[in-house]
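In: Fold the following, please.
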Amino acid sequence: MFKKLRNRFLISNLVIISVMLIISFAAIYFITYNNVSSEINMEIHRMEDSYFKRNDNMGQHPPDFGSQKPPKRDAVAPSHERTISFMIETDLQWNITDKTSSFDIDDELYESAKEKAISKNNKTGNFNLENEHWTFSITPIMNGYRLVFLDTTSQYGILKTLIYTFLFVALIMFIIIYFISRFFANRSIKPVQEAFERQKQFVADASHELKTPLAVINTNVDVLLSNNQDTIDSQSKWLNYIKSESERMAKLTNDLLYLTQMDNSDNKMIYSNFNMSEAVENIILTMEAVIFEHNLSLNYELEPALFTYGNDEQVRQVVMILLDNAIKYTNKNGTISIALNKQNTDIILSITNTGEGIAPEHLKKIFDRFYRTDKSRSRQLGGYGLGLSIAKAIIDQHCGKIYAESIVNEKTTFFVRLPMSL
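Out: Below you'll find the model as predicted:
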């Protein structure tokens, strides 16, 4: 599926860029072609005027240079010495009556050029003759026509070279763009593929977690049905099992729905400035009895009057998740330490618990959904591996950071960094 998606992206990218290259090259070619055509037209008009003025100054037609030494090139057009041109005049039946050129030209060329120009049936045009490109213009005169010819092989050679250059550059660019597009296509598809794999894993994990309590409930219901003559009081043990598993399922589904809401970018929460110090202190007071019930020591140091901008209830939930997590994984007669202080423009909350710690290979994954370093122990403690995922989603929405540091068999510390209100 992702291979097809990548190939579609790659083909679409290549097609779009190829079309843009073709349009760009075509635009450059036509602009160059129009410029060359304009220069040729101006040149041939200058030649016409030059031959016309020369004949007028001489008062007669110049001699045929076919059998005489030609004059210097600058006698006609000193600024265009490299341009070969000639003029012929014909009668109304297209018989040559006069020919003029600054170069020694065979009579065959005069005749062939005249026939080519006549065959075009137009006042101006182009033709190829003996592997050379010529441009002509035909002007009616008294009792005939004047035809001026200009060798434009070099000008049109530039256009031909331009086409070959474009084709070569286009081929090289196409190869380069192909590999670049493939590289970026793979990079673009990778996040989608990773998200899809995470989604598949999420569905599989959620199904697995739901499967266990459902199996327990189903088993206990079967036991109740097999003893349908007994009183409810005698079957209370099975009913309590059903109730316990139902509550676990309810908590799981609520957590899943909450994560779905957090993932929804349209989910707008009400944000305001609130006292982070008071929020953390209230959570500690709420959980203090639970901590002492587990025979754990509690140390906390909170800097007063630290304000942040966000949703008070959500941030309290993060503190509750981290503190509950610390209680579950603190070793017997261990210690929980909580600190809240200001660091530059941020508020730093740290919750530390002594215990087994977290191995380095697990630290980057503990915020993934359903991820647990010890699945059997987590299930015994009633965890699903969603608490830290919820905490991270909340902190991300508040433009903060949450991370953990741990020393194996010693302690684990969770840090929450939130921007402080001005």
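In: When you work out contacts or count neighbours from here on, use the C-alpha atoms and nothing else.
Out: Noted.
In: Which strands or helices does whichever strand or helix holds residue 155 pack on?
Out: Using DSSP states H and E, residue 155 falls within helix 153-226. On a contact count with 3 or more Cα pairs under 8 Å, 6 or more residues apart in numbering; DSSP states H and E, helix 153-226 meets helix 2-58, strand 132-141, helix 236-263.
In: Just name the most buried of those.
Out: Highest mean neighbour count among the helices and strands packed on helix 153-226 (mean count of other Cα atoms under 10 Å): strand 132-141, with a mean of 18.
In: Test my guess that residue 276 contacts residue 308.
Out: Yes - Residue 276 is within contact range of residue 308, at 6.3 Å (criterion: Cα atoms under 8 Å).
In: Now residue 335: closest residue in space that isn't a chain neighbour?
Out: Spatial nearest neighbour of residue 335, chain neighbours left out: residue 297 (4.5 Å); criterion: Cα to Cα, 6 or more residues apart in numbering.
In: Go ahead and confirm that neighbour touches residue 332.
Out: No - with contact defined as Cα under 8 Å, residue 297 does not count as touching residue 332 (10.0 Å).
In: neighbour-wise, which of these two wins?
Out: Comparing residue 297 with residue 332 by other Cα atoms under 10 Å, the one with more neighbours is residue 297, at 14 against 11.
In: can you pull the contacts of the more buried one?
Out: Neighbouring residues of residue 297 by Cα atoms under 8 Å, 6 or more residues apart in numbering: 291, 333, 334, 335, 336.
In: Figure out the helix or strand that the first one lives in.
Out: What it means is residue 291. Residue 291 belongs to helix 276-293 when elements are defined using DSSP H and E.
In: Proceed likewise with the subsequent sequence, for comparison:
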Amino acid sequence: MFKQLRKKFLILNMSIISALMITAFFIIYLITYNNIQSENVNKLNSLSVRSPTMDVTLSKMGETVLSLNYSMSFHIQVDAHGALQKVNSFIDMADETYKQAANLAWQEKKNNSVISLDGKDWMYRISESPVMVRMDENGKMQYSRDSGQTWTVDDPSSIDQKNNLYQIVFLDVTDDSKTLTGLLITFVSVGFIMLFVIYFISMYFANRAIKPISISWDKQKQFIADASHELKTPLAIISANYDALMTNEDDTIRSQKKWLEYIRNETSRMTKLVNELLYLAKNDEAEVKLQYSSFDLSQAVKNIILSMEAVAFEKGVKIIQHIEPDLTIKSDRDKINQVITILVDNAFKYTEQNSYIEIRLKKVKKRILFSIKNSCKGLSKQDLPKLFDRFYRTDTARTYENGNHGLGLSIAKTIMERLGGEIYAESDESESITFIFIL
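Out: All right, here's what the predicted structure looks like:
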């Protein structure tokens, strides 16, 4: 189940990131492409009304000087059938190359398109060659084109139908094409690398995200198993005692009182267990409201210790007190008393005969520290955190004897977390264990 959940998380995460990354790269590429295309189109428009010779001049020393506006370009004039008429270029290329350029452009006839020629990319624009008008020696209107052809007509409206010539301007866009190709390759390479890295990062966070769920799931299964086990024992005893009662149906209640006492004891035990489970469930959902008020914590601890003196006397346990007087706090009195009672009761249940319990209460800076230490066989550092797990018991054999279900410390921890405090345990494996809470 958790493998499938992790797989779905990875697929969803990778899909979203991939979609965002592809969209971002596409927008950047599209903007770059449009900017370059727009710039080249503007250059072509400018070249259509300007000859390459306008960008090349001769200095006084006879050297060729290029204008700042110079672009790698050339002009070709063709007739109405696409036949080459004139070439205006400073680029050293063979005549066949110019003819091939004219043929390719004339066949496609798509302005601002790109053709490949001799390993270079050229953008072209086709326009009708401009007609220049001047007066001849006889005072007639003489028309001419860049090709050098001149003619005289009586009807100016017939110019478009006679001697039609077209100008094709070619602009070298090889570097721009390489730039766009390089940008595309960079995006693809970076995209794959990023996806590769993101995959492992997503895997790491997926495992971290699922781990608490997995732990919670395992704890829930363990909780159900432990609760079932705890309920199974008293139910079995009640059933056995019921069978004993039914075996002697004719006997009086007084004669079978012991069986009824067993049933009552086990019913009380089950009631306590169910109430503790309900309490934990309500606290987990924060359904129990806290009632804050100021009270003397020192006196509250002393009262709880006084209530346990009879138990201490019977067990021969010495209570050592280090209670700092008049420590007043603002908290939930009942919940604090419950935590202290749980810790004190736990200490008496597990301390050894004729030993001691040491209780301390003091103020450390702005915090209140309560600790209770009892002599017993300690726990290893690995087992200490488990003390606050539900149904955890260090001595399984004595559990049924002392009526402990292993929920007291879990309840104490839940209360302290609700109050914003901290509770933990320390142990000397050879002789004692200490429970501490801080408010």
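In: so what corresponds to residue 408 of the second structure in the first structure?
Out: The alignment partner of residue 408 of the second structure in the first structure, by TM-score structural alignment, is residue 387.
In: That match is in contact with residue 321, isn't it?
Out: Yes - assessed by Cα under 8 Å, residue 387 of the first structure is found in contact with residue 321 at 6.1 Å.
In: out of these two, which sits in the busier spot?
Out: residue 387 (24 against 17).
In: how much space is there between the more buried one and residue 287 of the first structure?
Out: Remark: distance between residue 387 of the first structure and residue 287 of the first structure (Cα to Cα, to the nearest Å) = 17 Å.
In: One more: residue 79 of the first structure?
Out: Applying Cα to Cα, the value for residue 79 of the first structure to residue 287 of the first structure is 99 Å.
In: more neighbours, the two?
Out: With neighbours defined as other Cα under 10 Å, residue 79 of the first structure and residue 287 compare such that residue 287 has more, 16 against 9.
In: how much space between the more buried one and residue 386 of the first structure?
Out: Counting by Cα to Cα, the gap from residue 287 of the first structure to residue 386 of the first structure is 20 Å.
In: cool, residue 360 of the first structure as well?
Out: Between residue 360 of the first structure and residue 386 of the first structure the computed distance is 20 Å (Cα to Cα).
In: out of those two, which sits in the more crowded spot?
Out: More crowded of residue 360 of the first structure and residue 386, by other Cα under 10 Å: residue 386, with 20 against 12.
In: Show me how far stretch 96-115 of the second structure is from its chain's centre.
Out: Centroid separation for stretch 96-115 of the second structure versus its chain: 53 Å, with Cα atoms, centre = their mean, to the nearest Å.
In: Please work out which residues outside it touch it.
Out: Stretch 96-115 of the second structure is contacted from outside by 41, 76, 78, 82-84, 87, 117-118, 121-126, 168, using Cα under 8 Å, 6+ apart.
In: ok, of the residues you listed, which one's closest to residue 221 of the second structure?
Out: Nearest to residue 221 of the second structure among the contacts of stretch 96-115 of the second structure: residue 121, at 69.6 Å, using Cα to Cα.
In: From residue 354 of the first structure, how far off is the alignment partner in the first structure of the closest one?
Out: Aligned by TM-score structural alignment, residue 121 of the second structure pairs with residue 133 of the first structure. Applying Cα to Cα, the value for residue 133 of the first structure to residue 354 of the first structure is 92 Å.
In: can you check residue 399 of the first structure too?
Out: For residue 399 of the first structure, the distance to residue 354 of the first structure equals 29 Å [Cα to Cα].
In: which of the two has more neighbours?
Out: The neighbour comparison of residue 399 of the first structure against residue 354 (other Cα under 10 Å) goes to residue 354, with 25 against 11.
In: Just give me the match in the second structure for that one.
Out: Correspondence of residue 354 of the first structure to the second structure, assessed by TM-score structural alignment: residue 375.
In: Go ahead and confirm that match touches residue 354.
Out: No - in this structure, residue 375 of the second structure is not within contact of residue 354 by Cα under 8 Å, at 9.8 Å.
In: Where does residue 301 of the first structure fall, secondary structure wise?
Out: Taking DSSP H and E as the definition, residue 301 of the first structure sits inside strand 297-302.
In: helix or strand for the aligned partner of residue 420 of the second structure in the first structure, which one?
Out: The alignment partner of residue 420 of the second structure in the first structure, by TM-score structural alignment, is residue 399. Using DSSP H and E, residue 399 of the first structure sits in no helix or strand.
In: now residue 399 of the first structure, nearest residue through space, not along the chain?
Out: Leaving aside its chain neighbours, residue 399 of the first structure sits nearest to residue 418 (7.2 Å; criterion: Cα to Cα, 6+ apart).
In: contacting residues for that neighbour?
Out: By Cα under 8 Å, 6+ apart, the contact list for residue 418 of the first structure reads 308, 346, 347, 348, 395, 398, 399, 400, 401.
In: Need these in CSV (columns: distance to residue 326 of the first structure).
Out: Formatted as CSV, the contacts of residue 418 of the first structure follow (distance: Cα to Cα, whole Å):
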residue, distance to residue 326 of the first structure
308, 24
346, 23
347, 20
348, 17
395, 18
398, 23
399, 24
400, 21
401, 19
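In: Tell me the spacing between the residue mapped onto residue 221 of the second structure from the first structure and residue 194 of the first structure.
Out: Superposed on the first structure with TM-score structural alignment, residue 221 of the second structure falls opposite residue 200. Distance from residue 200 of the first structure to residue 194 of the first structure, counting by Cα to Cα: 10 Å.
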